[in-house]
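Colleague: Just a sequence and a predicted model for now, questions to come.
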Amino acid sequence: MPEVTANGITIHYDDHGPKDAEPILLIMGFGAQMTLWPMELVEALTGHGFRVIRHDNRDVGLSQKFDGVKAPGLLKLTILGKLGFTPKVPYTLADMADDSAGVLDALGIGQAHVVGGSMGGMIAQHVAARHPDKTKTLTSIFSTTGNPKLPPAKKEAIQTLITRPKSLEEEVLVEHGIKLSRAIGSPGYPAEEERLRERVREGVRRSVYPEGPTRHLSAIVADGDRREMLKSITAPTLVLHGEDDPLVPVEGGRDTAAHIPGAKIKTIPGWGHDLPLELVEDLAAEIAAHAKAGTG
């Protein structure tokens, strides 16, 4: 299993395409393994001439876990945030951004096109702000700014996301994963049942670690409003967002683009909070075109 030591911890990754090609770093979101970036997207990007690196964030998949480290509950985090206090959390999104930058260092990559989805988009924003020398371009996918005035997620989507499965039995975990995928997925591009079940089962068999998402959530909540930080980003930026995203409404993408100087945004009707096969080629083309324009 390919692993590197990055930012002082062990990070699992994979690497596709020619080693001398322009690198794209894919950063996945809340509680999600790197394999949620579908291989069809990876192959489409390598087909555009890129080297594509995925990695498991800390506390998820095959990367290092923070066993026994307590995170404050959601209620406490929310109350402290509303009172203007920064809660003490096990680690921050900035720490996770340093993990991603550390992966590039460990692989001997000076600069990359940084692409993040959902929480991974938030992490990618931090990479671009904290490590501008490493960020050739930024693509923020169905992510947001932390602006508290933006519309919230749909109730069913957020409840399903933060509800733990009833047990760790494989079939229970698979059904829970399918329910989550349906709750946050694209209304215009519903996943085919058997393929969805197979992908969820593969993820369950690869890794199950219910404690990680609790600490991921605490990092998101503690991060607060990133709008001022976003103004400092100098990397050419593309924002991609679904117009029918039930978890991170499209206003989050528009707010992201509005606060990063020179950012461009593309929204897609019918797209939710997933990466449907029907959109893979279009998304890869958008990412590739943006990266190539930023390379010149």
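Modeller: Received the coordinates, thanks. Numbering: from 1, shown residues only.

Colleague: use CA for all of it now, contacts and neighbours both
Modeller: Noted.

Colleague: Going along the chain, name the helices of the stretch 101-250 of the chain.
Modeller: 119-130, 155-162, 170-184, 193-206, 211-223, 227-230, 250-259 (DSSP state H, counting those that start in this stretch).

Colleague: buried residues in the first one?
Modeller: Think helix 119-130. Buried residues in helix 119-130, counted by 16 or more other Cα atoms under 10 Å: Met119, Gly120, Gly121, Met122, Ile123, Ala124, Gln125, His126, Val127, Ala128, Ala129, Arg130.

Colleague: Use this one as the comparison:
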Amino acid sequence: MQTPRLVDAGGLTLAYETFGSPDAPPLVLVVGVATQMLGWPDGFCQALADDGFHVIRFDNRDIGLSTHLDDAGVPDLMAILSGESTAAPYTLADMADDTASLLDALGLERVHLVGWSMGGMIAQEVALRHGARVVSLTSISSTPAAHIGKPTPEASATLMWPAPKSEEEAAALMVNAYRVLGSPAYPHDEEWLREVGAESFRRSNKSAGKVRQFAAILVSPDRRPGLAELTVPTLVLHGEEDPLIQVDGGHETAAAVPGARLVTWPGMGHDLPRELWPTLIGEIVEHARRSPKEES
């Protein structure tokens, strides 16, 4: 297990880890809401590194070992969801700027950017706001706007479950959540889910940050007008049985970006099934290699 490194990025501290040679083309993984960098499995990251990339994963703001913005308070999600409020401490654009600041701190001029779930939304924003920094964009299980591909009631409920109070509760919560969110056609790796749940609790058991992250998703504007002008080579991957961000999110993302390629899988939910790793990683690697050469 790696010891995470900490770096100052735009006034925040971001925790990150790397896989592979620093001399290889950099590929940055952006994770989803309420999820620490551990949501990108070690084996998935190492496989990308073995295919010739310097892989960087990191904790977004308000999660894990990165800065928690506790002074910002807890937004009223019900008021935001009902349309009575648009007040949130920050937006996805701010989180995209965090990602760009991480690149600055690590001395990376241009990178391949891969985002999953909320991370895909952030990656889209990075491409819109800092397009010169992005060699290729891969958006996985994501959407261009919060109202597209809305979650099923069962999936939405998992976001509101009470925060765990122990490692054991955190492990069980992770397993139970992915019984709802995971891929119905593939086995769930419950041992890995338990390990990640428990380790995430050990790293940080603060829970208010996930509410602020969720609020950022809800108040951020529809990205489709900007995506329509995007020139970054874009790949969109999505599970056809995703209950948290339904597959419409992937279709609309791909439809918005000129020249984007869309790949969907039957039986895949809102996770990265180990059985699909060779295919998922193959798509990411092929897309990155087809994109213009980076200068790092």
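Modeller: That came through fine. Treat the numbers as computed from the prediction; the structure is a model and nothing was measured.

Colleague: Would you mind finding the match for Val219 of the second structure in the first structure?
Modeller: Alignment note (TM-score structural alignment): Val219 of the second structure maps to Ala222 of the first structure.

Colleague: looking at it, its match is touching Leu80, isn't it?
Modeller: No - contact between Ala222 of the first structure and Leu80 fails when scored by Cα atoms under 8 Å: they sit 9.1 Å apart.

Colleague: ok so, going back, quick one: the buried residues of helix 119-130 of the first structure as CSV, columns for distance to Ile24 of the first structure too.
Modeller: CSV is the format used below for the buried residues of helix 119-130 of the first structure (distance: Cα to Cα, whole Å):
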residue, distance to Ile24 of the first structure
Met119, 17
Gly120, 14
Gly121, 14
Met122, 17
Ile123, 15
Ala124, 12
Gln125, 15
His126, 16
Val127, 13
Ala128, 13
Ala129, 17
Arg130, 18
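
Colleague: which of those residues sit farthest apart?
Modeller: Met119 and Arg130 (16.4 Å; Cα to Cα).

Colleague: circling back to that earlier point, and the match of Val219 of the second structure, how far from Lys76 of the first structure?
Modeller: 11 Å (Cα to Cα, to the nearest Å).

Colleague: and Gly8 of the first structure, what pairs with it in the second structure?
Modeller: By TM-score structural alignment, Gly8 of the first structure lines up with Gly11.

Colleague: okay, now that match: neighbour count?
Modeller: By the other Cα atoms under 10 Å criterion, the neighbourhood of Gly11 of the second structure contains 10 residues.

Colleague: List the residues that contact it.
Modeller: With Cα atoms under 8 Å, 6 or more residues apart in numbering as the criterion, no residue contacts Gly11 of the second structure.

Colleague: what's the answer for the one 3 residues further on, then?
Modeller: Residues near Leu14 of the second structure by Cα under 8 Å, 6+ apart: Leu6, Val7, Asp8, Phe58, Asp59, Asn60, Arg61, Leu65, Ser66, Thr67, Leu102.

Colleague: cool, Val219 of the second structure as well?
Modeller: Here Val219 of the second structure is in contact with Ile80, Thr86, Ala87, Ala88, Thr91 (Cα under 8 Å, 6+ apart).

Colleague: In CSV, list those residues along with neighbour count, distance to Gly52 of the second structure and secondary structure.
Modeller: Below are these laid out as CSV (neighbours: other Cα atoms under 10 Å; distance: Cα to Cα, whole Å; DSSP: H, G, I helix; E, B strand; the rest coil):
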residue, neighbour count, distance to Gly52 of the second structure, secondary structure
Ile80, 16, 43, helix
Thr86, 18, 43, coil
Ala87, 16, 43, coil
Ala88, 23, 39, coil
Thr91, 20, 33, coil
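
Colleague: Distance to Ser156 of the second structure added to those residues, as a markdown table?
Modeller: Formatted as a markdown table, the contacts of Val219 of the second structure follow (distance: Cα to Cα, whole Å):
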| residue | distance to Ser156 of the second structure |
| --- | --- |
| Ile80 | 15 |
| Thr86 | 20 |
| Ala87 | 21 |
| Ala88 | 19 |
| Thr91 | 20 |
